[in-house]
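Undergrad: the following comprises the amino acid sequence and a computationally predicted model.
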Amino acid sequence: MSAIYDYLRAVAIVVAFIAAKQSKKAAWSFDLILTAWFGMGCFLFPQTVVSKVFESPSDPAVGYGVQTLGACFLGVACFQYLCLNSRDDTVIGSIALSKALGFVPLLATSLYTYVTYQKKVDHAAFCFLLTIYTGIWLINVMLLVETRPSIGRREQRGPKMKETMASNYLVQSIGVLLISNIFTSWYAPCFLRKEDKKSFIVSQIVFVGLLTLASVYYCNLRKENTKAVLLQIGHSLVGGILPAVGYFLLTREDRVPTNSYFTRSKSS
């Protein structure tokens, strides 16, 4: 059975390469599907992912880490979906650059964890993770190389988690994805269309919302008291303050009337 999975993984990489070579739309769509599918799996079925990859299904902290990882992927997928019909090359270019650069350390930390802790991880499952990450990275590298899109100018305390191989890897992966997202945040003010700017802000709000749900689920598993639950949820919601303010400002700009005509003077 493992040989079949090896072939499927190889085929997935080939499909990713071919999709990226066909057209910008094909590469963008395949990347969106891959990102959303993996994020949904991590967020909705964290214990399944944990049991398959790390073989420690009883640890709720690791499950929370997997859900946070899924929320990161879903936040990016949400932004990609909302900008699917965008005609601004800066939008596609910024996301492609953020993933092409950001997934390099993600692949590096994945390989390091796989090589260092071979006896503690499921080889087939971990190779599947590497296939997903490699496919997403390859698509975005090809987008940058083939299309050469124009791109514009220019520590928060989390839940206490026992230091294990799984927790270290998940924290590193989440950190890498958040760093990757910084590139899109940097270029977002340069997007030509206000709708694309608003789409990015909405994707950040979606990420914060999913992270809050994961926090509530984690606190429920740990049977935390009310104070701990409120503190955990508060930490999760802090990241949504600036996106919420940004969305409010963009919405207010939409309501401001602008006159596109001139009135004649009475004296004339």
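TA: The structure has been received and is ready for your questions. Because the structure is predicted, anything quoted here is derived from the model rather than measured. Numbering: from 1, shown residues only.

Undergrad: CA atoms for contacts and neighbours, from now on please.
TA: Noted.

Undergrad: strands of the stretch 51-200 of the chain, start to end?
TA: Taking DSSP state E, counting those that start in this stretch as the criterion, the stretch 51-200 of the chain contains no strands.

Undergrad: how about the contacts made by the spatially most central residue of the chain?
TA: The centre of the chain sits closest to F73, judged by C-alpha atoms, centre = their mean, with a distance of 3.0 Å. F73 is in contact with T35, A36, F38, G39, counting by C-alpha atoms under 8 Å, 6 or more residues apart in numbering.

Undergrad: now swap in I95 and tell me
TA: Applying C-alpha under 8 Å, 6+ apart, we find I95 in contact with F183, T184.

Undergrad: that one and I182, how far apart?
TA: The gap separating I95 from I182 is 10 Å, by C-alpha to C-alpha, to the nearest Å.

Undergrad: do the same with K227
TA: Counting by C-alpha to C-alpha, the gap from K227 to I182 is 32 Å.

Undergrad: please identify which helix or strand holds the closest residue to M142 other than its chain neighbours.
TA: Closest residue to M142 apart from its sequence neighbours, by C-alpha to C-alpha, 6 or more residues apart in numbering: A20 at 5.8 Å. In the assignment (DSSP states H and E), A20 maps to helix 2-22.

Undergrad: dropping in the other structure now:
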Amino acid sequence: MSVIYDYLRAALVIVAFIAGKQNKKSAWSFDLLLTAWFGMGCYLFPKIVVAKIFGTTFNAALNLGVQNVGASFLSVAAFNYMCLKSRDETVIGSIALSKAMGFLPLLVSTLYTFIKNEKSVTHSGFCLLLTIFSAVWLMNVIILMETRPVIGRREQKGVVSIVFRVLFLVLLLQGLGGLAFPSSIASFHNIKSTVPMTFLIQSVAAVLISKIFILWYAPCFIKGEDRRNVFVSLLLFVVLFQLAILNYCYQKKEGAMATVQHVAPTLLMMALSSVGCYLLSREDPLYTNTHYTRSKSN
């Protein structure tokens, strides 16, 4: 019966996708709700997700991996929600571009894991996963093709733009590292490199890759509020990520040094995002909204 429900959920996602692509507002709502629903499910109910997708019993490491995936999706959903009222084409376009380009590695990783390990994973669970990821990816491709937003026309002056560039490099390196060397990432955290764990690490890395497109265009955002939302969404990811790790360390009775080793990869992201928020709070809104280092006509 559980298998049937998975296929029914996949069918409902397809129906919602068809209804959502009728206009821009419903497309954004579909994207936001689906991303938030999936992220919330992974973060709050990791045991259920592990059982449905991989058919395995409780495992603290797998629970941590699923919660990290949930944290990354909730961060994406939070940024989308905070920017719902934005009228800046660069903000809207960068969000759609980040998912249209960044979710491709997620789809490839999911397909590769399913094809290579078809006999050891749950077909209905991966069917639901592929449906969700494909729907989010395709919806944003459609948004880009139909709206054709003009992005990257202007770039703000100041230290905040430098912070965005450094964050871009940090997430790019972490994302590429997770996609290319998931076993090394698992080994660094003293976690056994299994097929499910490799897939979960690559999934988080793919979402980080999607964020680099927003970070690349973030210095072009006209309003300080939209730029602040980028930092806030990254801070949300780090906080949720670290809460999941602390819970894992508590369950495994890890020592202080091991706990620091687990949280270390996100500390730089947290520090840079905090600095960015602080610098934005000190900027003159009139100055930051009218001075740019470069511009070009539409």
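TA: Looks like it came in fine. The structure displayed is predicted, hence computed values, not measured ones.

Undergrad: give me the TM-score for these two chains.
TA: TM-score of the superposed chains, computed with TM-score structural alignment, normalised by the length of structure 1, equals 0.89; 257 aligned residues with a C-alpha RMSD of 2.2 Å.

Undergrad: circling back to that earlier point, any idea what the residue nearest to the centre of structure 1 aligns with in structure 2?
TA: In structure 2, F73 of structure 1 lines up with F73, judged by TM-score structural alignment.

Undergrad: how many neighbouring residues does the aligned partner of T266 of structure 2 in structure 1 have?
TA: Using TM-score structural alignment as the criterion, T266 of structure 2 maps onto S236 of structure 1. By the criterion of other C-alpha atoms under 10 Å, S236 of structure 1 has 22 neighbours.

Undergrad: how much space between S236 of structure 1 and E155 of structure 1?
TA: 13 Å.

Undergrad: got it, and G246 of structure 1?
TA: Per C-alpha to C-alpha, G246 of structure 1 is found 22 Å from E155 of structure 1.

Undergrad: please apply the same query to V15 of structure 1.
TA: In terms of C-alpha to C-alpha, V15 of structure 1 sits 38 Å off from E155 of structure 1.

Undergrad: the two: who's more crowded?
TA: For V15 of structure 1 versus E155, the count of surrounding residues by other C-alpha under 10 Å is larger for V15: 15 against 3.

Undergrad: all helices of the stretch 101-250 of structure 1, in order?
TA: Ranges of helices in the stretch 101-250 of structure 1, per DSSP state H, counting those that start in this stretch, are 123-147, 165-187, 194-222, 226-238, 241-255.

Undergrad: got a markdown table for the ones you listed, with distance to F30 of structure 1 too?
TA: As requested, the helices of the stretch 101-250 of structure 1 are exported to a markdown table (distance: least, C-alpha to C-alpha, whole Å):
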| stretch | distance to F30 of structure 1 |
| --- | --- |
| helix 123-147 | 8 |
| helix 165-187 | 19 |
| helix 194-222 | 19 |
| helix 226-238 | 30 |
| helix 241-255 | 27 |
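
Undergrad: residues contacting stretch 41-50 of structure 2, please?
TA: Residues outside stretch 41-50 of structure 2 that contact it (C-alpha under 8 Å, 6+ apart): T56, T57, F58, L62, N63, L64, V66, Q67, N68, V69, G70, A71.

Undergrad: hmm, try it at 7 Å
TA: With contacts defined as C-alpha atoms under 7 Å, 6 or more residues apart in numbering, stretch 41-50 of structure 2 is touched by T56, F58, N63, V66, Q67, V69, G70, A71.

Undergrad: what are the buried residues along stretch 78-96 of structure 1?
TA: Within stretch 78-96 of structure 1, the residues that qualify as buried are 78-84, 86, 88-96, counting by 16 or more other C-alpha atoms under 10 Å.

Undergrad: gap between Q232 of structure 1 and L101 of structure 1?
TA: The gap separating Q232 of structure 1 from L101 of structure 1 is 31 Å, by C-alpha to C-alpha.
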